[in-house]
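*Asks:* Need coordinates for the below:
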Amino acid sequence: MSHGTLECYDMVRTRRFYEEFLGLECVRHGKPAMAVRLGMRFHIVCVEVGEQLKPVNMLNHWGVDVATREEVDRAHADALRLKDEYGIRQVGKPQDMHGVYSFYLVDLDHNWWEVQHYANGFLHDDYFDFGDRFAMADGRNFEREDELAIRVETA
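*Replies:* Next up, the predicted model:
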């Protein structure tokens, strides 16, 4: 995979939030769009759509990893303190959930962000290295790679 897409009301205000608050690298590659990344080959294309923007729910969020729980707490305190300056609409409380310590915030464009720390050093590749952990629709588990391949081919 190479990229994902999100929308914004105003490119200038959004870029300021991404660079100054989230610490993301941004490059404007088209009049209505910029590319956004944080130290990896995958990037987000942010497209300015103005008032056509439709808010999304929390399930459609972007995760930002930090090195420690203290960094999560610091980012949370900053989000509360700088809420008005950056147009942050909502800031959730930090919590331990699904293997991470994190909090969610809603930015000026109604996009959700999760600032998170994996206490056990969880890496992105671990999702795939661990393999399937849940049963198929018929209740059986994926027990062999060839069974998984057959299931994917017939889907």
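
*Asks:* C-alpha only now, for contacts and for neighbours.
*Replies:* Noted.

*Asks:* Quick one: list the elements packing against the lengthiest helix in the chain.
*Replies:* Longest helix in the chain, counting residues (DSSP state H): helix 69-81. The elements that helix 69-81 packs onto, with contact taken as 3 or more Cα pairs under 8 Å, 6 or more residues apart in numbering; DSSP states H and E, are strand 90-91, strand 100-106, strand 112-117.

*Asks:* Now show me the structure for the sequence below, then we'll compare the two:
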Amino acid sequence: MKPLIDLPFLSHGHATLRDVEESIRFYRNFLGLDVVKTSPRTLVARLGSNTAIVGVTLGEKGLAKANRPWLENAHFGFDLPTADEVKEARELALQHQDNFNILNIGDMFYGDEGLSFMLVDQDGNYWEILENPEGGYSHYFAKECDTKHALASFSDGVEDSRISVLKPRLMSHMTCEVINMDKSQAFYEEMFGLECVRLSAKRMLGRLNSVAVIDFIETDTEFREHKMHNHIGFDVAGPEIVDAARETIVGNQKRFGFEVIHKTSGSHGSYGFTFSDLDNNAWQIEDYPRGGYYWMFEQGGDLENKFQPNVGGVDDWHELVDPESYEYIGVMKCL
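*Replies:* As a prediction, this is how the structure comes out:
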């Protein structure tokens, strides 16, 4: 069945920050992520694929206002191949806890996939380090998906030169809680076209032409407010498609129980909108090239101009994109 909105790729999840420089240090030097500072208050990070973490600084006051007891159920997960490596990672986390302002390091947990532990960073974000086979959760799905954009710029056999404390090999998932799994699955499949696999009555994996998955869990959380800052995002090819997607969301508001549908706006170098679903989870649909934030990692370092490429004579990222395919063309081809 064709979904109501044609979305090409699971693009990103959001994390909130107190101080962008300290978060960059934690992401890069502790977690071992590939990080680009995109403005004085924002960053993007990835590991193993182009599904990215977008970090936005709210500051001390902003974070204090956002009461988010559900945040553990909106964590990001990073894979290691063996239980021994997970154990070693936890020992390293304990050794470096003060240096990286880690608020809490949880106990070891034996789950269905193997050994794992959770840690809480200086910003209150949760990170799971877990034992998982190569390819993350891909083995749960019956067939392969199109990972052309998810793996653009990645190649096999590249030597790991990271000097970070931890060296996970993949960001395998981001977690999202729901109230009723059956209703939510119908929404994700019919609206977004997610490929979903039920692992149990209260747990489901969803992907969209991606290596990283969304790990959906059914919870009885009572307070589900302040989720807009932790939204999950998809990219489409142009402002007119953003507008059409919003019309579809508005047209199905009663059917799927959307609580809030924001107006379109331009921010962080893109044009898009956010909305909240029947579970009060927040989603973003924005105008960005195929592969999402991939092009930012092709600029040779942090962005010199906010959300724009480090290319002389190029003022906007749209100039690096083929207008027909919406593929990122590359710096050299634009000179």
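
*Asks:* quick one: the helices in the second structure?
*Replies:* 20-25, 59-65, 83-95, 181-187, 239-251, 253-256, 331-334.

*Asks:* could you give me the residues in the second structure that stretch 34-43 of the first structure aligns onto?
*Replies:* Using TM-score structural alignment, stretch 34-43 of the first structure corresponds to residues 204-213 of the second structure.

*Asks:* which position in the first structure aligns with A52 of the second structure?
*Replies:* So, by TM-score structural alignment, A52 of the second structure is left unmatched.

*Asks:* From H43 of the first structure, how far off is the residue nearest the centre of the first structure?
*Replies:* Residue closest to the average C-alpha location in the first structure (Cα atoms, centre = their mean): W62, at 1.2 Å. Distance of W62 of the first structure to H43 of the first structure, given as Cα to Cα, to the nearest Å: 11 Å.

*Asks:* Ok, D73 of the first structure next?
*Replies:* Separation of D73 of the first structure from H43 of the first structure (Cα to Cα): 26 Å.

*Asks:* Of the helices and strands packed on helix 69-81 of the first structure, which is nearest L38 of the first structure?
*Replies:* With Cα to Cα as the criterion, L38 of the first structure lies closest to strand 112-117 of these, at 12.9 Å.

*Asks:* ok, back up a step: which stretch among the helices of the second structure comes nearest F223 of the second structure?
*Replies:* Nearest to F223 of the second structure, of all the helices of the second structure, is helix 59-65, at 14.3 Å by Cα to Cα.

*Asks:* Mind listing what's buried along that closest one?
*Replies:* L63 (16 or more other Cα atoms under 10 Å).

*Asks:* for stretch 48-58 of the first structure, same thing?
*Replies:* For stretch 48-58 of the first structure, a neighbour-count test (16+ other Cα under 10 Å) marks 48-49 as buried.

*Asks:* go on, stretch 7-24 of the first structure?
*Replies:* 7-11, 14-15, 17-18, 22, 24.

*Asks:* Tell me the one among these nearest to Q116 of the first structure.
*Replies:* For the buried residues of stretch 7-24 of the first structure, the nearest to Q116 of the first structure is L22 (12.2 Å; Cα to Cα).

*Asks:* Aligned counterpart of the closest one in the second structure, please.
*Replies:* L22 of the first structure maps onto F192 in the second structure, by TM-score structural alignment.

*Asks:* any idea how far that match is from T219 of the second structure?
*Replies:* Distance of F192 of the second structure to T219 of the second structure, given as Cα to Cα: 22 Å.

*Asks:* Contact partners for N230 of the second structure?
*Replies:* Residues near N230 of the second structure by Cα atoms under 8 Å, 6 or more residues apart in numbering: 13-16, 74, 282.

*Asks:* Need the counterpart of it in the first structure.
*Replies:* Under TM-score structural alignment, N230 of the second structure pairs with N60 in the first structure.

*Asks:* could you measure that match against G4 of the first structure, distance?
*Replies:* Relative to G4 of the first structure, and taking Cα to Cα, N60 of the first structure is found at 11 Å.

*Asks:* Now do the strands in the stretch 51-200 of the second structure.
*Replies:* 52-57, 76-80, 104-105, 109-110, 115-120, 126-131, 170-178, 195-200 (DSSP state E, counting those that start in this stretch).

*Asks:* Which among these is found nearest to F297 of the second structure?
*Replies:* strand 52-57 (10.6 Å).

*Asks:* could you say what helices and strands that closest one packs with?
*Replies:* strand 10-17, helix 20-25, strand 42-46.

*Asks:* any chance of these in a markdown table, with mean neighbour count too?
*Replies:* Below are these laid out as a markdown table (neighbours: other Cα atoms under 10 Å):
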| stretch | mean neighbour count |
| --- | --- |
| strand 10-17 | 25 |
| helix 20-25 | 19 |
| strand 42-46 | 25 |
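
*Asks:* Turn the ones you listed into CSV, columns for distance to F78 of the second structure.
*Replies:* As requested, these are exported to CSV (distance: least, Cα to Cα, whole Å):
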stretch, distance to F78 of the second structure
strand 10-17, 14
helix 20-25, 17
strand 42-46, 11
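
*Asks:* quick one: which of these is nearest A89 of the second structure?
*Replies:* Comparing those by Cα to Cα, helix 20-25 comes nearest, at 17.4 Å.

*Asks:* which helices and strands sit right next to the closest one?
*Replies:* Going by 3+ Cα pairs under 8 Å, 6+ apart, helix 20-25 of the second structure lies up against strand 42-46, strand 52-57.

*Asks:* Could I get the contacting residues of F273 of the second structure?
*Replies:* Counting by Cα under 8 Å, 6+ apart, the residues that F273 of the second structure touches are 242, 246, 261-265, 284-286.

*Asks:* Now the buried members of these.
*Replies:* Looking at these with 16+ other Cα under 10 Å, the buried ones turn out to be 242, 246, 261, 264, 284-286.
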